[in-house]
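# Just a sequence and a predicted model for now, questions to come.
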Amino acid sequence: MKPFLCLLLLLLMSCYQVERQCSDFQTGTFTSSITINDSTYHSVFTRTKDLQIETYKGHIDSTTVRWINDCEVVFRTINPKNMQERKDIHLKILTTTDSTYNFEYSYVGEKIKQKGTAKRIN
């Protein structure tokens, strides 16, 4: 009986797949929320296939957008003002709904990842 339950559980787990409609979120206007060390940061951004313009606390940043695949993108700051801004950012969409997506991001080459949520507003 035990081998049968293990086989059934294995089959059920292999059928479950997180649905991601990443291409639905490659362009548009969004809000994002990121929590780091018990602080939540909000921003608004508009993304086209090649450019993202983000507003955070009245500061506007522009980055180029390079899609690796439907769910992964690399951002490069257009006019970096310091060494931190010179680092590219890799973002991966983890899950999607009809109007939101959960993501993780990090500087390219670094192992520490942060997570957040973005919601389409337009």
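The structure has been received and is ready for your questions. Given the structure is predicted, the values throughout are model-derived calculations rather than measurements.

# use CA for all of it now, contacts and neighbours both
OK.

# what packs against the longest strand anywhere in the chain?
The longest strand of the chain (DSSP state E) is strand 59-69. On a contact count with 3 or more Cα pairs under 8 Å, 6 or more residues apart in numbering; DSSP states H and E, strand 59-69 meets strand 51-56, strand 72-77.

# what about versus this one:
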Amino acid sequence: MKYFVLFFLAVMMVSCYEVERNCSDFKTGHYFSEITIDDALFKSEFNRNDTLQIETYQGKVDSSEVRWINDCEVIFRTINPKNRVERKDIHLKILTTTDSSYTFEYSYVGEELKQKGTAHRAN
């Protein structure tokens, strides 16, 4: 009986834990992002408002239309795609937030492979 009570208490404590997500705090602003793919770190800088995101990556500027599905999920569509890959929309989901950053996962719409990254609010 003693083990059952301990097990029950442990389950109750785990089920009460919920990751805090204040996604609406990150819908607009100036950010830096970091994504690690195959042990390589990729960094970019971007500005986002309600309808547009302008990103600088490796000295190149790219603009995307922004469409929020809900407070924590957004779809990006490249405004002037130059190839077939850029024509694919990107789905991004905010997983966790802090006061100055968020962790996210993203993928091309309809594809299974997801990548994770972190974005930090620029000062």
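Ah, there it is. None of these values were measured; they are calculated from a predicted model.

# What's the TM-score once they're superposed?
In this superposition the chains share a TM-score of 0.98, using TM-score structural alignment, normalised by the length of the first structure; 122 aligned residues with a Cα RMSD of 0.7 Å.

# Dump the helices and strands packed on strand 59-69 of the first structure into a markdown table; add distance to residue 96 of the first structure as well.
Formatted as a markdown table, these follow (distance: least, Cα to Cα, whole Å):
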| stretch | distance to residue 96 of the first structure |
| --- | --- |
| strand 51-56 | 20 |
| strand 72-77 | 13 |
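
# Pipe these into JSON lines and attach mean neighbour count per row.
Below are these laid out as JSON lines (neighbours: other Cα atoms under 10 Å):
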{"stretch": "strand 51-56", "mean neighbour count": "17"}
{"stretch": "strand 72-77", "mean neighbour count": "19"}
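
# which one of the ones you listed lies closest to residue 6 of the first structure?
Judged by Cα to Cα, the one of those that comes nearest to residue 6 of the first structure is strand 72-77, at 34.4 Å.

# Which part of the second structure matches the closest one?
With TM-score structural alignment applied, strand 72-77 of the first structure matches the range 73-78 in the second structure.

# who touches the matching stretch?
62-69, 86-94 (Cα atoms under 8 Å, 6 or more residues apart in numbering).

# if you set the cut-off to 10 Å instead, what comes out?
23, 27, 51-54, 62-69, 85-95, 104-109 (Cα atoms under 10 Å, 6 or more residues apart in numbering).

# how about the helices in the first structure?
Secondary structure of the first structure by DSSP state H: the helices cover 2-15.

# what residue is smack in the middle of it?
Centroid-nearest residue in the first structure: residue 103, 3.3 Å away (criterion: Cα atoms, centre = their mean).

# what's the nearest residue to that residue if we skip its chain neighbours?
Once flanking residues are discounted, residue 103 of the first structure sits nearest to residue 93: 4.4 Å by Cα to Cα, 6 or more residues apart in numbering.
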